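K.L.:
The following comprises the amino acid sequence and a computationally predicted model.
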Amino acid sequence: MSKYEPLTQFLASQREQEVPMTFSDIERVLGFTLPAKASGIRAWWSNNPSNNVMTKAWLAAGYASERVDIGGRRLVFRRLANGGATTKPWPASSASTQAQAPTGRSIGFLDRIRARLGGTVTIPEGVDITEPTGEVWDAER
């Protein structure tokens, strides 16, 4: 059993789509202080299952970390639409693979990007990150 199992159990017992927590809340659930890297390195909170042991704890509960605020020592755990299946390589091996939103509607490419990058960058609704900027980038200049 991992020392982070209490976090898995806590998140698995939650009914909300989003569970906001402070780092202190997480420490209370775990019963010990988080490693120093948790307070200083944003990547420590990534949803990459090979990142660290604690990452596996929230993924096993079916949640992903988002909106990590290192300075404010808080984050939000968001329930994964696919029930926690995060081990698929990205991009998906098949172009026909469609993710499902909690509403059951099929979500598109940009929504999948937002889901994968959740907590690492903020892409405002309505912004198409694939749209040309209108700027001319000329490597010859």
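P.N.:
Yep, that arrived. Residues are numbered from 1 along each chain as shown.
K.L.:
from here on, contacts and neighbour counts on C-alpha atoms
P.N.:
OK.
K.L.:
Going along the chain, name the strands of this protein.
P.N.:
Along the chain, counting by DSSP state E, strands occupy 18-22, 63-69, 74-79, 99-100, 106-107.
K.L.:
elements contacting the longest one?
P.N.:
In this case it means strand 63-69. Secondary-structure packing of strand 63-69 (3 or more CA pairs under 8 Å, 6 or more residues apart in numbering; DSSP states H and E): strand 74-79.
K.L.:
cool, and the first one?
P.N.:
With contacts taken as 3+ CA pairs under 8 Å, 6+ apart, strand 18-22 sits against strand 74-79.
K.L.:
Would you mind getting the angle between the strand it packs on and strand 63-69?
P.N.:
160 degrees (axes from the mean of the first three to the mean of the last three CA atoms, to 10 degrees).
K.L.:
between strand 74-79 and strand 18-22, what angle do the directions make?
P.N.:
Put simply, strand 74-79 runs at 160 degrees to strand 18-22, going by the same axes, to 10 degrees.
K.L.:
okay, pairing it with this:
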Amino acid sequence: MSKYARLGDHLRQQKFAEVPMTFAEIERVTGVPLPPTALQHRAWWSNNPSNNVMTKVWLEAGFSSERVDLADRKLVFRRMAASPHSVPAGKPSPAARGSFPFGVLKGQVRVGDGVDLTEPADPEWGPRS
């Protein structure tokens, strides 16, 4: 059992898509201090599973780290998989709103109803008679 396993348990219990936490809160949940590199290097908080033991814990819990703020010692864990428990009541999930992930780019793109992305944007690009 990893010394950071309690963080994974804590994240799994959350009902919202985003879980903002301070570094001090993470230390309270895990019961161990964060290593000095976590306090000094943003790369420590990357979502690369080979980065460190704690990264594997939050990834296995279904979360990714975002908006890491080393100066204020805080970050946001965002739920990766859509789940009925991950969205606050009354707020539709991204899929229900019509947003779809676009490649490996960060964020989402909304494609309006009736838009054909395979259609030329300029009518002059279409077939010529």
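P.N.:
Ah, there it is. Note that the structure is a prediction, hence the values are computed from the model and not measured.
K.L.:
what's the TM-score for these two chains?
P.N.:
TM-score of the superposed chains, computed with TM-score structural alignment, normalised by the length of structure 2, equals 0.69; 97 aligned residues with a CA RMSD of 1.9 Å.
K.L.:
Quickly compare the strands of structure 1 and say which is most buried.
P.N.:
Compared across these, strand 63-69 shows the largest average neighbour count, a mean of 23 (mean count of other CA atoms under 10 Å).
K.L.:
returning to what we had before: got the strands of structure 1 as CSV, with distance to residue 12 of structure 1 columns?
P.N.:
CSV is the format used below for the strands of structure 1 (distance: least, CA to CA, whole Å):
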stretch, distance to residue 12 of structure 1
strand 18-22, 11
strand 63-69, 8
strand 74-79, 9
strand 99-100, 20
strand 106-107, 25
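K.L.:
With respect to residue 42 of structure 1, which of those lies nearest?
P.N.:
Closest of the strands of structure 1 to residue 42 of structure 1 is strand 63-69, at 7.2 Å (criterion: CA to CA).
K.L.:
which one of the strands of structure 1 lies closest to residue 5 of structure 1?
P.N.:
The closest of the strands of structure 1 to residue 5 of structure 1 is strand 63-69. By CA to CA, the value is 13.7 Å.
K.L.:
quick one: which of the strands of structure 1 is nearest residue 41 of structure 1?
P.N.:
So among these, strand 63-69 is nearest, using CA to CA, at 10.4 Å.
K.L.:
how far apart are the closest one and its match in structure 2?
P.N.:
Superposed on structure 2, strand 63-69 of structure 1 shows a mean distance to its aligned partners of 0.3 Å (mean CA distance after the TM-score superposition for structure 1).
K.L.:
returning to what we had before: go through the strands of structure 1 and name the closest to residue 44 of structure 1.
P.N.:
Closest among the strands of structure 1, using CA to CA: strand 63-69, at 10.1 Å.
K.L.:
Over which residues of structure 2 does that closest one lie when aligned?
P.N.:
Counting by TM-score structural alignment, strand 63-69 of structure 1 falls onto residues 63-69 of structure 2.
K.L.:
got it, and stretch 20-28 of structure 1?
P.N.:
Using TM-score structural alignment, stretch 20-28 of structure 1 lines up with residues 20-28 of structure 2.
K.L.:
The matching stretch against structure 1, how far on average?
P.N.:
Stretch 20-28 of structure 2 sits 0.1 Å off on average (mean CA distance after the TM-score superposition for structure 1).
K.L.:
can you list contacts of that stretch?
P.N.:
For stretch 20-28 of structure 2, the surrounding residues in contact (CA atoms under 8 Å, 6 or more residues apart in numbering) are 7, 33, 34, 73, 74, 75, 76, 77.
K.L.:
dump the residue contacts of the third one.
P.N.:
Looking back up the chat, that one is residue 34 of structure 2. By CA under 8 Å, 6+ apart, residue 34 of structure 2 lies in contact with 23, 27.
K.L.:
Show the residue spans covered by the helices in structure 2.
P.N.:
Applying DSSP state H to structure 2 gives helices spanning 5-13, 23-30, 36-40, 53-60, 94-97.
K.L.:
Of all those, which one is nearest residue 46 of structure 2?
P.N.:
helix 53-60 (7.5 Å).
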